[in-house]
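Visitor: dropping a prediction and its sequence here:
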Amino acid sequence: MASPSSLLSWPHRAISLSFQPKNPSPSPATARVSVQDPPPPPSDANPSPGRSSNTSRYVWVNPNSPRAAGLARARAGSGRRARLAAAAAALAACEAGEAPVAAALEAAFPEPPSEQDAVIVLNTTSARPAAVVLALWWFLRNAEVRKEVILYNVALKALRKRRRWSDAEALWEEMLREGVQPDNATFSTVISCARACGMPGKAVEWFEKMPDFGCSPDMLTYSAVIDAYGRAGDAETALRLYDRARAEKWQLDPVICATVIRVHSSSGNFDGALNVFEEMKAAGVKPNLVVYNTVLDAMGRAMRPWVVKTIHRELVSQEAVPNKATYCCLLHAYTRARYGEDAMAVYRVMKDEVMDIDVVLYNMLLSMCADIGYVEEAEEIFRDMKASMDSRSKPDSWSYSSMVTLYSCTGNVAGAEGILNEMVEAGFKPNIFILTSLIRCYGKAGRTDDVVRSFAMLEDLGITPDDRFCGCLLTVAAGTPADELGKVIGCIDRSSAQLGAVVRLLVDAAAPSEPLREAAGELLGGARGVVRMPYCNCLMDLAVNLSQMEKACALLDVALRLGIYSNVQTRTQTQWSLHLRGLSVGAALTTLHVWMSDLYAALQAGDELPPLLGIHTGQGKNTYSYKGLATVFESHLKELDAPFHEAPDKAGWFLTTSVAARHWLETKKSAELVAV
């Protein structure tokens, strides 16, 4: 056994290392470890209270122990890392020329570098792409390289990071000229580079080359190319590759799942997107924030806000931290579905977190508020927009349009005019949407002269009226007193001569119904589908308000013949029903009049009525009024003394029995059934 004295006279080169202990003492004393110095005497290890607390402490390490070898390796590794970091920094600082690059690397590596050294420098340098390629060539000539493809892959990765597709293609060609065989990592890097550069077609092209070089896709390649096919619009191939990856027992990862969810969402297959999300959880793959954001966006596009709420609660329960993208997905989902409370809650969280909200998100919120009557909330949002220091958050013409729409629907003329003045002062010209809303506002307030003045503004700005604008004028006409109706009809004439001719036939009490029927058929037959029902509703409202029930019935006949109103009446052995949901008040009263006449005619013909008769109005209310169609109909049925009563177990339904209906119909004459 060696004596202590022999250990003190260690014949080899001395090793002196210092380290910081894993759990340092609160004392500021520095610990030094030496395999050359002897152990300190006990008096030094426990200094007396009178000695300085700054005295260094020494710990002796047996040079034959594994600990000494580990310390030596750590010191050597630290030096190597520093040398390679310096080489990467020197490469980043030099010019992108062959001579400067060679000089920098020769200075950093007096001796031939290893393959691993070359990999580390190429992977960590922030040099220009040209300098990276030159450094690659220098390493290939001077380093001890066993597999050249590894260095090419690292250089391609550096080009991918900088999104230099042309340089990556050129390096690929150089690689093939030098006879270097690409491997899976090469293709994965090139494919992901094409995807990062926004070139999904190139990614697909490189994927299809893999069999020619004897390469088979791995999980990373599948993930990149599935996304590439999806972005290239080939959803079928993307999903087929996903099925192939699963069949080959590749482990699902969040990247692949997020990609497939995005592909399903882009193609409109929202059930498929949700199935992939549930499938990955069943397979034991924990969704990350990217997956959560992707599926939230998909469910928002699918108009499934209840699913969005469930997934958001799950995200929070999994202790994932939502980011701005998460809140943007939530806002998109809730504003589309008009979930006002949820959307405002998300908005206030974003405000509290001081997140950037651009004008697009603000406008989505304002549009939602205008649709559901959130006046105070819209005013809060609009104030925040104007107070924002970010130019991307300032109100634009769409913001002002939403505010004018909000005030016009509530009949707030002063508010609408104030927003219009602010808009003009901000340098925006009124567009057709703002003028449409303004005319609707003046019409509700009974200010016909201001309707005409706003229409003149439209002509002065050179704006051509569209179908919706004409529909707005029809709505105003339906609520305008007869003595001022001519002013509004003049505006309708100048907007659409064909529509004006139909309105004039309608309001002319001396004109027969047949010319109106023909003219309305031509008008509605050529109108766009989105405006045909609003036109019918407004025209029948106008006819009912003018006590022109015969002409209202002619318009209803045209609408039924053209399929504008469908399934208005249904008959079964046990119940005959009238479905009025979605109709205006005038259209609903006209339809009721025709139905009552049909019932009376059935009795006159000796037909038996079913045990139950029902009228379905729906239970919804107008956003800006406490009166819905059900409320109006309930009052009207009472005026008629009709035996229909609101069903307690079926909201929006008015029911009666055949016995009560027969008795009521027999006591009335057909012409007296509906008092309009």
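Guide: Thanks, I have the structure now. Residues are numbered from 1 along each chain as shown.

Visitor: all contacts plus neighbour counts: C-alpha atoms, from now on.
Guide: Will do.

Visitor: run through who's touching the helix or strand encompassing E514.
Guide: Here E514 sits within helix 513-526, counting by DSSP states H and E. Helix 513-526 has contacts (CA atoms under 8 Å, 6 or more residues apart in numbering) with 498-499, 501-502, 505-506, 532, 535, 550-551, 554-555, 558, 562.

Visitor: farthest-separated two in those residues?
Guide: For the contacts of helix 513-526, the farthest-apart pair by CA to CA is Q498 and E550; their separation is 21.3 Å.

Visitor: where do the strands sit along the stretch 1-150 of the chain?
Guide: Under the criterion DSSP state E, counting those that start in this stretch, strands of the stretch 1-150 of the chain are mapped to 16-18, 31-34, 57-60.

Visitor: could you check how many residues crowd around E205?
Guide: Residues within reach of E205, counting by other CA atoms under 10 Å, total 13.

Visitor: what comes up buried for the one helix or strand it maps to?
Guide: Assigned by DSSP H and E, E205 belongs to helix 200-209. Using 16 or more other CA atoms under 10 Å as the test for burial, helix 200-209 gives 200-204, 207.

Visitor: before we go on, here's another structure to hold up against the first:
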Amino acid sequence: MAATPVSTALDVRCSIPHPSETKRPIFFTSPLRLPTKRFTISCTSSKTSFSKSPPKPPPNLEQQSPSLSDQLKPLSTTILSDAPKKDEPPQTHLLAKPKSTWVNPTKPKRSVLSLQRHKRSPYSYNPQIRDLKLFARKLNDCDTSEGAFTAVLGEIPHPLTRENALLVLNSLRPWQKTHLFFNWIKTQNLFPIETIFYNVTMKSLRFGRQFQLIEDLANDMINNDVDLDNITYSTIITCAKRCNLFDKAVEWFERMYKTGLMPDEVTYSAILDVYAKLGKVEEVMSLYERGRASGWKPDGIAFAVLAKMYGEAGDYDGIRYVLQEMKSLGVQPNLVVFNTLLEAMGKAGKPGLARSLFEEMVNSGINPDEKTLTALVKIYGKASKQTRNWLPSSNCLKKRKLGFETVKDEFRGILSDTAVESRRPFCNCLIDICRNRNLHERAHELLYTGTIYGLYPGLHTKTAEEWRLNVRSLSVGAAHTALEEWMGTLTKIVKRQEALPELFSVNTGAGTHKFSQGLASAFASHAKKLAAPFRESEERAGFFLATREELVSWVQSRVTSLAVTA
């Protein structure tokens, strides 16, 4: 196509330096020829005739930049509010690398997050801290009823100033006490209730997963014209995420943008996790790319979110993209990221790559924990015979007919080559492998040997009133083995008619991590399989209880059933 010359008036703003005067802007509204300078302008136009397009008016040079809400409008309309159509299947797979977006260097892409962490309030020393800490301990120890709590409030040792109230509020641990004290402060009307008081209370409520109370406090802040800052929104969003209220998390994220407040890195990583849990891969990667275009350097937590998302989808290309991004940005994976990537590799069916990743983890100086070795056991169970050879290949896992002394000696040799902090997780891993291979007797021998070598201190505790089995530091297979061993010992004691305490308990732990929750559910399932009399406690989270009468009745029923079978 032949080029056609186009003549048009230019509206140019430039600065011409002159040795005798300062720079000043000069405007040209008519064609101007410069004898010593030439400009070549290349452009691409559509087939539409120029004559059909009305001339554009010159821009208003004094027009202000668009407001923050206008800048963020594309984000809320294209990402946060779009729901997938009913006819379209949900997206679970993404290409190895998201599509790149061209950015005009003179007009950088609009920022969607603040690159600065929200600054905490400056610390000031309180000379009355000792007395107030003792008072807070009294509040923590008193009954949770409002009457008992109010009675202790009358013993406050110093006047209720802003600093004293904040110190006590921050020292209360049960969320019920924090909420009661916060409401009591409001009734005193001694000073304005600022954002920091709400934030401290919300964080305590988040620990108790009390999202409705947190949302009520947020609405109270709005009604009383108290500013919601990044910490406030981050607490609301993360609490909604912990309570699996993902729609609520997205709702408050949208409300945050509408107020013109930019999320910081913590809030941004949290909302990435929310969208990942919802399975919205497209939205997650769009937010990720927008954040990167704004200058954000993701940390290990953000990459763990991406790796887990791709792992759940079994998307190996996505996992490879995460690894490439981390290397290009110089982000060194920590233990959490390595564990997440190993789980993702297992779900993607890549045991060989999981092996390389595990070796990289060890070479970087990071020691594996229970979660690492649990992930390896899962991969090991799915892997082919050739791939399994890199996992522990001792005779104690291969040969069934070995004496206990041989097993103990070989196990001692394995432990001598293992770092001290990794020995217990390693023993848990071996027990899990034995149970997966139906080597239950060998699993019991390994547990006993690990107990002899001091790997499980505090596994059994005894008082006159209660005997307890503590399995919170064990893997699922090791916990099953410990329960079977304990029940066998208790059966012998009952048969010998020895003295027994009133209560028996098992502690599986009450952590928020999925490993703790999974251990409790797996233990409950195994106890049911054994018909053991343990029931989950309603008052003590992570505990399973049985009375002396229930245990004796269970032993007698087993003896009867065995006699009938014989």
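Guide: Sure, I can see it. These figures come from a predicted structure and were not determined experimentally.

Visitor: superposing both, give me the TM-score.
Guide: Here the superposed chains carry a TM-score of 0.54, computed using TM-score structural alignment, normalised by the length of the second structure; 408 aligned residues with a CA RMSD of 5.4 Å.

Visitor: just the buried ones from the contacts of helix 513-526 of the first structure, in ChimeraX syntax?
Guide: Per 16+ other CA under 10 Å, the buried members of the contacts of helix 513-526 of the first structure correspond to this ChimeraX selection:
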select :499,501,502,505,506,532,535,551,554,555,558
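
Visitor: return the member of the contacts of helix 513-526 of the first structure nearest to E106 of the first structure.
Guide: Proximity of these to E106 of the first structure (CA to CA) peaks at R532, which lies at 79.5 Å.

Visitor: assess the claim that Y275 of the second structure and E283 are in contact.
Guide: Yes - at 6.8 Å, Y275 of the second structure counts as touching E283 under the criterion of CA atoms under 8 Å.

Visitor: pick out whichever of the two has more residues nearby.
Guide: Of the pair Y275 of the second structure and E283, Y275 is the one with more neighbours under other CA under 10 Å, namely 24 against 18.

Visitor: and what about the more buried one, helix, strand or coil?
Guide: Following DSSP: H, G, I helix; E, B strand; the rest coil, Y275 of the second structure is assigned to helix.

Visitor: what does L578 of the first structure give?
Guide: L578 of the first structure is classified as strand under three-state DSSP.

Visitor: thought L612 was touching it, still the case?
Guide: No - at 11.7 Å, L578 of the first structure and L612 do not qualify as touching, with contact defined as CA under 8 Å.

Visitor: tell me which of these two has more neighbours.
Guide: Remark: of L578 of the first structure and L612, L578 carries more neighbours, 22 against 18, as counted by other CA under 10 Å.

Visitor: and the more buried one, what does it touch?
Guide: Residues in contact with L578 of the first structure (CA under 8 Å, 6+ apart) are 568-570, 592, 595, 614-616.

Visitor: for these, give me CSV that also has distance to G418 of the first structure, neighbour count and secondary structure.
Guide: Output for the contacts of L578 of the first structure, formatted as CSV (distance: CA to CA, whole Å; neighbours: other CA atoms under 10 Å; DSSP: H, G, I helix; E, B strand; the rest coil):
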residue, distance to G418 of the first structure, neighbour count, secondary structure
V568, 43, 15, coil
Q569, 47, 13, strand
T570, 49, 11, strand
L592, 42, 19, helix
W595, 47, 16, helix
G614, 47, 20, strand
I615, 44, 23, strand
H616, 41, 20, strand
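
Visitor: of those, which is the nearest to Y626 of the first structure?
Guide: Closest to Y626 of the first structure, out of all of these and judged by CA to CA, is H616, at 18.7 Å.

Visitor: I'd like the distance between the closest one and L583 of the first structure.
Guide: The spacing between H616 of the first structure and L583 of the first structure, counted by CA to CA, to the nearest Å, is 11 Å.
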